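S.K.: Pasting the sequence and the predicted model now:
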Amino acid sequence: MRLQTSTVKTAKPLWAGNTNMLLKAVRNIKKANTSLN
C-alpha cells in the first residue's frame, strides 16, 4: 500500500508536466504551421 500511494503521488506531477509539455509542443507546431502558410 505504501508503494502504491508513493507512486501515485509521484505520478501526478509527472502527468501534469507531460501534459504541459504536450500543450507547449502543440502550440509551437501551430505557430510553425501559420508561419509556413
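M.R.: The structure has been received and is ready for your questions.
S.K.: Please make it C-alpha for all contacts and neighbour counts, starting now.
M.R.: OK.
S.K.: Distance from stretch 3-19 to the middle of the chain?
M.R.: On the basis of C-alpha atoms, centre = their mean, to the nearest Å, stretch 3-19 sits 12 Å off its chain's mean C-alpha point.
S.K.: Pasting the second one now:
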Amino acid sequence: MSTFVGGQGFFNIYDTGMLGFLSELQNFNYSLKSKIN
C-alpha cells in the first residue's frame, strides 16, 4: 500500500508501470481482507 501513501509515493505508480500498480492494488486488497477477517 506504499504507493498510495505519501506525496512522492504516488509517482511510484508511473515509475513501476501498470504491473507495479496492479501488484500494489492486490497488496491493498489483501490488507483490507485481513483486517476484516
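M.R.: Received it, and whenever you're ready, just let me know what you need. Worth saying up front: this structure is predicted, and the values here are computed from it rather than measured.
S.K.: What's the TM-score once they're superposed?
M.R.: The TM-score (TM-score structural alignment, normalised by the length of structure 1) is 0.56; 23 aligned residues with a C-alpha RMSD of 1.6 Å.
S.K.: which residues in structure 1 form helices?
M.R.: Assigned by DSSP state H, structure 1 shows helices spanning 2-36.
S.K.: ok, so what distance separates the residue nearest the centre of structure 2 from residue 36 of structure 2?
M.R.: Nearest to the geometric centre of structure 2 sits residue 24, at 3.0 Å (C-alpha atoms, centre = their mean). As judged by C-alpha to C-alpha, to the nearest Å, residue 24 of structure 2 and residue 36 of structure 2 stand 19 Å apart.
S.K.: what do you get for residue 14 of structure 2?
M.R.: In terms of C-alpha to C-alpha, residue 14 of structure 2 sits 30 Å off from residue 36 of structure 2.
S.K.: Compare those two and say which is more crowded by neighbours.
M.R.: Shown here are residue 14 of structure 2 and residue 36; by other C-alpha atoms under 10 Å, residue 14 has more neighbours (11 against 7).
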